[in-house]
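1. Next comes the sequence, and after it the predicted model I'd like to discuss.
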Amino acid sequence: MSLGDDQNGSGGYAGTGQTRTRYPEGGADVYGGARRPGRSSSRSLVTVVGVIVLLIAAIAFANRGGDDSAASAEGAGGQPKATTTAPSGTEPVRSTPGAIPTGYARDAQGAQSAAANYAVALGSADMFNKAKRDATLQIVIAPSRVATFQSALDQAYTAAFNKNVGLNDDGSTPAGYTFVSRTNPIGTKVTASSANSATVEVWCSGLLGMAGEKSTNPVTNSWFTITMKLEWAADDWKIVTQSQKEGPAPVPGDDTASSADEMAKAVDEYGGFTYAR
């Protein structure tokens, strides 16, 4: 906001089109005018003290401990309590740039963090490359289930499927185009948990398509919920089973679609996040 802006949005008062400037009381000299009465200082002191008291109260409230169980995270009517986002003091995840985050806490919060980050990995463009897909599965899937997932996904990511989204038969991106496949978690919910297992729902928004001037598969947005059953294996949370359903989806906005160049540039310049409760 500039110095001339005001509440009526016209830079003036009450439709006059003029901007009023208030000068100090006691004279026209804006630098050497008389001071205001001394009680102004006492009012300022009371205001400062009041702000400090509120700040201390807010900090104390934010640092109240909370139960990690799914039940304690919900208040009346199933609504999250204020303590849901309070700091737990537990290191949420070990992360290396460019790698899938691993090393989650063995509790409900750790399971939610794992599910959110695994949803990102399984929805990435790497899944369209056989070698990268197999490497991803080795990290996020329970050892006893890796072979099953590999077989199922090899049957899903066929040459016909790749061609359907605009890729070459082998899953590579045609020259002059940028392939976009991103999953963005919006929130997570634990529906069942124990010391060695957890079922987590991850509400997501996704981007999929080909950015390019002559693309016949433009990047589109979708909404879906992924349900993951996790187990504690190899000192970390790993996926045992996974399913997906559509929605919940909001009413589409009236945003103007970006050009192919803008979308390709955004994908190249904006990296993803590591998610942690």
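-> Thanks, I have the structure now. Note that the coordinates shown come from a computational prediction; the quantities given were computed from them, not determined experimentally. Numbers count the residues shown, from 1 in each chain.
2. use CA for all of it now, contacts and neighbours both
-> Will do.
3. so where does residue 174 fall, helix or strand?
-> Secondary structure assigned from DSSP states H and E places residue 174 in neither a helix nor a strand.
4. Might one say that it is in contact with residue 168?
-> Yes - taking contact to mean Cα atoms under 8 Å, the distance of 6.3 Å between residue 174 and residue 168 places them in contact.
5. want to compare, so here's the second one:
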Amino acid sequence: MSLGDGASGGGGEEEYGGVGQTRTRLPDRGNDVYGGARRGRSSSRSLVTVVGVVVLLIAAIAFANRGGGSPSSADGNNRPDSTSTAASGTRPVQSKQAGIPSGFAHDQQGAESAAANYAVALGSDGMFKTDSRHGIVDTVYTPVAASKLQGPMDQAYSISFLSKLGLDASGNAPAGNTFVSRTIPVGTKVTRYDASDAKIAVWYMGLIGMSGKGSTDPVSSTWKTWAFELQWSHNDWKIVSDSQTDGPAPIPGDDKAADSDEISKAIEEYGGFTYAR
């Protein structure tokens, strides 16, 4: 499948391969390396630049791995209630693999925690450097899914693409500038769960852009929902497939936008989180 396959004029979702998997269809942007992922005011303003290729590639992985049949429908008993965002008292995992939390509990909360942490890893600036990207993909996906993703992902994060974002061939920002790419989960929702597999949706806000004097692509925010098909594999939750949809996005507030120095300082001083649920 080419990176631009399936992207045509209108937006929306369509069933792929007759197996009940969906992929997001976004407006056509000609030679866009992500096959038409909408980027707002510039080609890299949306977090889709980070993970848009995964949306197209995972459909093929799902087709190859899951075979016939359609996924189970959402279980009405899993509707979120007032406890969905309440602290559970359960401590986050203590181990890491390639810098990513690992060893999640073999239960529903463990699946939610895995999905939130994997969204953070896949939305990070580490995806723009070859070695760290390989480590992330090998860590969060099942071995079969990871092996099929690595090559196409390397092609997507090409020198030409990195250059469009203001990065050099190694994924580094120019001196005096800070490249920002972060995913901040707001909440998780269980669509399906059993001991062997689960489907978890992560609602998140994303940040992406270049912070620095003279930057033509300042850091901006976006809101999306990331759905993960997880499988219990090698004593941990791993991603089999994933897809994204826009929103829901709240009405923008009246906060004054920070200047580039403030954003760069905040990125340097404030680290990320390990998410328990």
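-> Great, that's in hand. Everything quoted here is computed from the prediction, not taken from an experiment.
6. Quickly note the distance from the nearest residue to residue 91 of the first structure once chain neighbours are set aside to residue 93 of the first structure.
-> In space, residue 91 of the first structure comes closest to residue 105 once its chain neighbours are excluded; the distance is 7.3 Å by Cα to Cα, 6 or more residues apart in numbering. To residue 93 of the first structure, residue 105 of the first structure is 7 Å away according to Cα to Cα, to the nearest Å.
7. Show me the strands in the stretch 151-277 of the first structure, by range?
-> Taking DSSP state E, counting those that start in this stretch as the test, the strands found in the stretch 151-277 of the first structure are 178-193, 197-211, 220-233, 236-246.
8. Please identify the deepest-packed of the ones you listed.
-> Among these, judged by mean count of other Cα atoms under 10 Å, the one packed with the most neighbours on average is strand 197-211 (a mean of 22).
9. Have a look at how far, on average, that strand is from the second structure.
-> Superposed on the second structure, strand 197-211 of the first structure shows a mean distance to its aligned partners of 0.5 Å (mean Cα distance after the TM-score superposition for the first structure).
10. what range in the second structure does that strand sit on?
-> The alignment of strand 197-211 of the first structure onto the second structure (TM-score structural alignment) spans residues 197-211.
11. related to what we said a few turns ago, helix/strand/coil for the residue nearest to residue 91 of the first structure?
-> Using DSSP: H, G, I helix; E, B strand; the rest coil as the criterion, the local structure at residue 105 of the first structure reads coil.
12. corresponding residue for it in the second structure?
-> Taking TM-score structural alignment, residue 105 of the first structure has residue 105 as its aligned residue in the second structure.
13. ok, the residue nearest to residue 91 of the first structure - how many residues close by?
-> Neighbouring residues of residue 105 of the first structure were enumerated by other Cα atoms under 10 Å; the total is 20.
14. go on, the one 3 residues further on?
-> A total of 25 residues lie near residue 108 of the first structure under the criterion other Cα under 10 Å.
15. Just send the strands of the stretch 151-277 of the first structure back as JSON lines, with distance to residue 39 of the first structure too.
-> Supplementary listing: these in JSON lines, determined by distance: least, Cα to Cα, whole Å:
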{"stretch": "strand 178-193", "distance to residue 39 of the first structure": "51"}
{"stretch": "strand 197-211", "distance to residue 39 of the first structure": "55"}
{"stretch": "strand 220-233", "distance to residue 39 of the first structure": "58"}
{"stretch": "strand 236-246", "distance to residue 39 of the first structure": "62"}
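16. Settle it for me: which of residue 174 and residue 168 of the first structure has more neighbours?
-> Legend: neighbour count by other Cα under 10 Å for residue 174 of the first structure and residue 168, higher for residue 168 (16 against 13).
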